[in-house]
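S.K.: structure for this input, please:
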Amino acid sequence: MAGSSVSVDLTQAMVTAPVAAADWLIVAPSLITMLGGSLCLMLRKNTQLQPKLGIVFLVLLVLSSAGLLVHVLNHGVITMVMGGWLPPFGIAFTVDPLGATLTLVGSIVALCAGIYGVVTVDGTGRRYGFYPFLLLLMTGVCGAFLTGDVFNLYVWFEVLLISSYGMLILGNDRIQLDGAVKYGVLNLVGTNLFLIATGLLYGIFGTLNMADIAMKVSELGNPASGTIATVAALYFLAFAMKAAAFPVNFWLPASYHTPNIVISAVFAGLLTKVGVYALIRIFVLILPESLDYMADVIGLVAILTLLTGALGALAQSELRRLLGYLVIAGIGSMLAGVAIGSNLAISGAIFYAVHSIIVMTALYMAAGVMFYMGGSYDLRRLGGLYQRSAGFAGLFLVLAFAVSGLPPFSGFWPKVMLVEAAFGDGRAWLGAAILVSGFLTTLAMGRVWIYAFWRGGPEGTPDGTGVAVSGGGAAQLGGAAPWLPMFVLTALIVYFGLQPEWMMNLSIEGAGGVLEPRGYLQSVFGEQG
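M.R.: Below you'll find the predicted structure:
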């Protein structure tokens, strides 16, 4: 009847309590990057304003991500559900130490890239969307790290892939288009596999909320049977493609050397790590029993990825391709941690992911400086850079030691954790592969140092002349923009090497959150979790 009212108890279906002000930090990274990307897009013709506006929003992203990590460390796992619908009906953003840590590290790297791009991205690159694409990329990266829903993870993957396609062809050179085709085709295959697996997962459980699936999997009598095994295999293949694991890694060295060097730096630092993060979420949090019977397969893939990356780096004379293979080798170390699956191993994989994000970004930036100084990315045409800048030579040596896993820098400690976990779990062959890959990486980086810095001049010139190939563009290196990001990232590498306790404890806490997800489940479902 008109005028009659019916009392409805919304507490059974919706969150009726107001959201705490601090909890809005969960969605702040995505909102900041979307807003910043939109404004940069609208003002794309103002090429002088683009860097300033982009950097302001990237600073806000770093601040919000730092606040989010502090909030999580102080209050535990936190959840916000879109539309106020109670899980598993509403799409959840659920943030634990693992997601918050990677969000902050990724934000710092993005800010460094935005500053570095002030010099390396010209007016045409700004006009055609470098800063909007960078902010949109971070929307997808942050969303992937913070979501608590599998389908939402797929959506954020699509957001970062769309922006990465735009960044890859920025400049419209023929070699960029060729690299974009190789990059796009295999990622399209991986995306389809991801979607198929997600559809099967929904068909089995009737939900895509990560916490809800984790609870239902634990109640199954035979979690390794039938469709679930198929889903696990599809997810592994999809994320292995996105992480550039063997044998579906050929797209990375074929594409990462084609765009502007700052874009290569962002890609090398962030994109493959999102694939590894997704593997940890799926196999450790959601389908842990699947990891038991797939561990040997993942371990074999890890070994082949480690060796392929290190040997590929040794075989390269083009610096950017060499660094691309080092990205692949690092993925092998992280996969080794997933294969072992213990707390120490997952902690090592998380620590290594943080290290790899920082060091690979810094190495690509250093490669850009080497090009401006020497005029080429070809090691045969480089030489005498030590004479040009002894300080930069020292900085590069730190990065070379770090990526090789040598003390006293950030790459040493996660490798120690991974090797200890491998030998402790009876997987000596996996620990040996990590050590062999590190040795080969040391040789590859030593070769770069000798060719580019130590010898006096490029190939074909008398050694000791200090002759450099002309046309490098060293005049563009004025100001702090190309140097400040490298110094910041290198300082982090040194700090995590000399004072590893904080990062190590954070990695252990992140690993514990996915291996023993009681806090994660309670954040989503309350005490019933």
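S.K.: use CA for all of it now, contacts and neighbours both
M.R.: Noted.
S.K.: ends of stretch 251-270, how far apart?
M.R.: 16 Å (C-alpha to C-alpha, to the nearest Å).
S.K.: stretch 265-276 too?
M.R.: By C-alpha to C-alpha, the extent of stretch 265-276 from end to end equals 18 Å.
S.K.: buried residues in that stretch, which are they?
M.R.: 265, 266, 267, 268, 269, 270, 271, 272, 273, 274, 275, 276 (16 or more other C-alpha atoms under 10 Å).
S.K.: from residue 346, how far off is the last one?
M.R.: Spelled out, that is residue 276. For residue 276, the distance to residue 346 equals 11 Å [C-alpha to C-alpha].
S.K.: mind checking how far residue 355 is from residue 249?
M.R.: 21 Å.
S.K.: who has more neighbours out of these two?
M.R.: Set side by side, residue 355 and residue 249 show more neighbours around residue 355, with 28 against 20, by other C-alpha atoms under 10 Å.
S.K.: secondary structure element for the more buried one, which one?
M.R.: If you go by DSSP states H and E, residue 355 is part of helix 343-374.
S.K.: what's the helix or strand just after that helix in contact with?
M.R.: Downstream of helix 343-374, the first helix or strand assigned by DSSP H and E is helix 385-388. By C-alpha atoms under 8 Å, 6 or more residues apart in numbering, the residues outside helix 385-388 that reach it are 370, 373, 374, 392, 393, 452, 453, 454, 456, 466.
S.K.: rebuild those residues as TSV, extending it with neighbour count and distance to residue 424.
M.R.: As requested, the contacts of helix 385-388 are exported to TSV (neighbours: other C-alpha atoms under 10 Å; distance: C-alpha to C-alpha, whole Å):
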residue	neighbour count	distance to residue 424
370	24	42
373	25	47
374	28	47
392	19	40
393	20	38
452	26	40
453	28	40
454	19	40
456	23	47
466	20	50
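S.K.: can I get the residues you listed in a markdown table with distance to residue 62?
M.R.: Below are the contacts of helix 385-388 laid out as a markdown table (distance: C-alpha to C-alpha, whole Å):
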| residue | distance to residue 62 |
| --- | --- |
| 370 | 28 |
| 373 | 31 |
| 374 | 33 |
| 392 | 27 |
| 393 | 29 |
| 452 | 34 |
| 453 | 34 |
| 454 | 37 |
| 456 | 41 |
| 466 | 41 |
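S.K.: for comparison, sequence B:
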Amino acid sequence: MTLSPDLIDTLAPLPVLIPLLAAATTLVLGRRPRAQRYITIGALIAVVAVSSMLLFLADRDGTAAVQVGGWDSPIGITLVVDRLSAIMLVVSSTVLLAVVVYAVGQGVRDGTEHQPTSIFLPTYLALTAGISNAFVAGDLFNLYVGFEVLLAASFVLLTLGASADRVRAGVSYVMVSMVSSLIFLCGIAFAYAATGTLNLAHMATRMDSVPAGTRTAIFGVLLVAFGIKAAVFPLSNWLPDSYPTAPAPVTAVFAGLLTKVGVYAIIRIHTLLFPGGELDNVLMVCGLLTMVVGILGAIAQSDIKRLLSFTLVSHIGYMVFGVALSTEAGLSGAIYYVAHHIIVQTTLFLVVGLIERQAGSSSLRRLGGLAAASPVLAILFLIPALNLGGIPPFSGFIGKIALLQAGAAQGSVLAWLLVAGGTVTSLLTLYVVARVWTKAFWRSRADAPEGVLADRAPSALIDESFDIDFEERADVGRMPAFMLVPTVGLVLVGLALSVFAGPIIDITDRAAADLRDRSNYIDAVLGPQDGER
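M.R.: You can find the predicted model right below:
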């Protein structure tokens, strides 16, 4: 059975189209912040609903393709919805909705109080469109467009407030991203020169006839481009200096989502265009070094934001590990771990935003006594922290076990080294989050080296007098309920990944089977193949 053409033609473009139209509308309504907020939240709720329907249909009926503008493939723009892209759409749209509600609660601004037009929400919606476009892109150039939309929106969001640190971080981020984009363009040019097409399905049918050396060179160029975006070692040094300076909601969505777009691109090109495993050993080594170097960097940090940024880099290594195994079990584990990490990493950065508001700082040298002052905040940190550390029965443990089992089943020397490295990294991650817990939550503030900063913080956790007009807040320690609710929601989503791990892994298994059998994707885009088109 196949997807209803009329239904899929209607739904597939909507995760891109809805946020783009909403971005234009909110930009026009810049002087009406309340209308902006309603439109933004409504648009993202619609994207979550559409993405969920696409996942249901893709899981039930298989891969489907939509030809935009009436041009037949492989000439026109193709949008492809399979289980992998639908999973990524559901997880990303859920996180984007939670973060924007949090941002509305925090009263994120796009400049000074004298600036009449808000750009935060329109830019955030443009970021959403770019992410969605990358996930459903059926050709390399449209994937490039998605990344460029991300880059443009990301620079604006990173530099909100125009402080020196944020501008410096934003310029660094843009320079690195521009280098990545130029490398990606070179990879697109090389792939087109070798195959005469940019359509991914069409390219897959022709890539096998390309000489092995040329094919490996093209794969290497694209891996470098996507490795920078995914923060794979040794291309990850830019990340810890770029993300922590941004506002808490921006940091959360960047840490949770943007690197995973790069991981998604690696999975897609590896399984569809280069399934022969030419560079799997290189990917394994990079995955191992990403794990180890990232977590060692986290151990050395005294600021929670930078610490979490290094753990973000470290856990990208698990995903690269699963992809490099080139097995169905490895891909399934990698997809599940991507979904888990998006939710958990985003949640932790939102919790750090609450910590900053409650205690006035995210430095471990200044924090202490938060468990007594804010028990709810302590629980909100503890659950995703244990999840990130891989404590059973949380989803972090389930995802790591799936990857380690896949590595053991593959059985190569490098796979066993990655199994050992993944185990050590998990233990060190647990040490890192336990260190945050003991210093920020468990010890007395009086024992902190610089612990007198925020003794004025009131003990009340929730500010029921939420200021809907977003006047500047002078109080430290009182948080709008709208900041707390989405954080709690993401904690619950993370727990749901554990409670419903069985059905979810069944879906990731089917997604991995689709990726291993390229004919599903190729036939959906080009029609049944009797030979090369």
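S.K.: ok so, going back, residue range in structure 2 corresponding to the helix holding residue 355 of structure 1, please.
M.R.: Taken onto structure 2 by TM-score structural alignment, helix 343-374 of structure 1 occupies residues 328-359 there.
S.K.: check stretch 293-311 of structure 1 too.
M.R.: On structure 2, the counterpart of stretch 293-311 of structure 1 by TM-score structural alignment is residues 278-296.
S.K.: contacting residues for the residue sitting nearest the centre point of structure 2?
M.R.: Among the residues of structure 2, the one closest to the centroid is residue 257, at 1.7 Å (C-alpha atoms, centre = their mean). Residues in contact with residue 257 of structure 2 (C-alpha under 8 Å, 6+ apart) are 92, 342.
S.K.: aligned to it, what sits in structure 1?
M.R.: Applying TM-score structural alignment, one finds that residue 257 of structure 2 aligns to residue 270 in structure 1.
S.K.: over to residue 267 of structure 2?
M.R.: In structure 1, the residue paired with residue 267 of structure 2 according to TM-score structural alignment is residue 280.
S.K.: quick one: the helices in the stretch 101-250 of structure 2?
M.R.: 120-136, 140-158, 164-195, 200-207, 212-230, 239-242, 248-253 (DSSP state H, counting those that start in this stretch).
S.K.: and those helices: which comes nearest residue 463 of structure 2?
M.R.: Residue 463 of structure 2 sits nearest to helix 248-253 of all the helices of the stretch 101-250 of structure 2, at 18.2 Å, using C-alpha to C-alpha.
S.K.: and the closest residue to residue 161 of structure 1 other than its chain neighbours, how close does it get to residue 460 of structure 1?
M.R.: Using C-alpha to C-alpha, 6 or more residues apart in numbering and skipping the chain neighbours, the partner closest in space to residue 161 of structure 1 is residue 137 (7.5 Å). According to C-alpha to C-alpha, residue 137 of structure 1 stands 42 Å off from residue 460 of structure 1.
S.K.: please work out which residues of structure 1 line up with stretch 187-196 of structure 2.
M.R.: Using TM-score structural alignment, the residues of structure 1 aligned to stretch 187-196 of structure 2 are 197-206.
S.K.: list the contacts of the matching stretch.
M.R.: Here stretch 197-206 of structure 1 makes contact (C-alpha under 8 Å, 6+ apart) with 150, 151, 207, 208, 213, 216, 227, 228, 231, 232, 234, 235.
S.K.: what's the spacing between the counterpart of residue 50 of structure 2 in structure 1 and residue 70 of structure 1?
M.R.: In structure 1, the residue matched to residue 50 of structure 2 (TM-score structural alignment) is residue 64. Distance check for residue 64 of structure 1 against residue 70 of structure 1: by C-alpha to C-alpha, it reads 10 Å.
S.K.: compare the two (neighbour count), which wins?
M.R.: residue 64 (22 against 15).
S.K.: remind me which helix or strand the more buried one belongs to.
M.R.: Using DSSP H and E, residue 64 of structure 1 sits within helix 49-75.
S.K.: then residue 8 of structure 2?
M.R.: Take DSSP H and E as the rule and residue 8 of structure 2 turns out to sit in helix 5-11.
S.K.: neighbouring contacts of the helix or strand harbouring residue 292 of structure 2?
M.R.: Under the criterion of DSSP H and E, residue 292 of structure 2 resides in helix 280-299. With C-alpha under 8 Å, 6+ apart as the test, helix 280-299 of structure 2 has contacts from 232-234, 306-321, 324-326, 414-415, 417-418, 421-422, 425, 428-429, 432.
S.K.: one more time with 6 Å, if that's ok
M.R.: With contact meaning C-alpha atoms under 6 Å, 6 or more residues apart in numbering, helix 280-299 of structure 2 is reached by 232-233, 307, 310-311, 313-315, 317, 320-321, 324, 418.
S.K.: mind picking the two most distant members of these?
M.R.: Among the contacts of helix 280-299 of structure 2, the pair separated by the greatest distance (C-alpha to C-alpha) is 307 and 324, at 26.5 Å.
S.K.: so between those two, which is more surrounded?
M.R.: More crowded of residue 307 of structure 2 and residue 324, by other C-alpha under 10 Å: residue 324, with 27 against 23.
S.K.: distance of the counterpart of residue 230 of structure 1 in structure 2 from residue 186 of structure 2?
M.R.: Aligned counterpart of residue 230 of structure 1 in structure 2: residue 217 (TM-score structural alignment). Distance from residue 217 of structure 2 to residue 186 of structure 2, counting by C-alpha to C-alpha: 11 Å.
S.K.: same check on residue 386 of structure 2?
M.R.: Remark: distance between residue 386 of structure 2 and residue 186 of structure 2 (C-alpha to C-alpha) = 42 Å.
S.K.: with residue 69 of structure 2 instead?
M.R.: Separation of residue 69 of structure 2 from residue 186 of structure 2 (C-alpha to C-alpha): 27 Å.
S.K.: which of the two has more neighbours?
M.R.: Neighbours were counted for residue 69 of structure 2 and for residue 186 using other C-alpha under 10 Å; residue 186 has more, 16 against 9.
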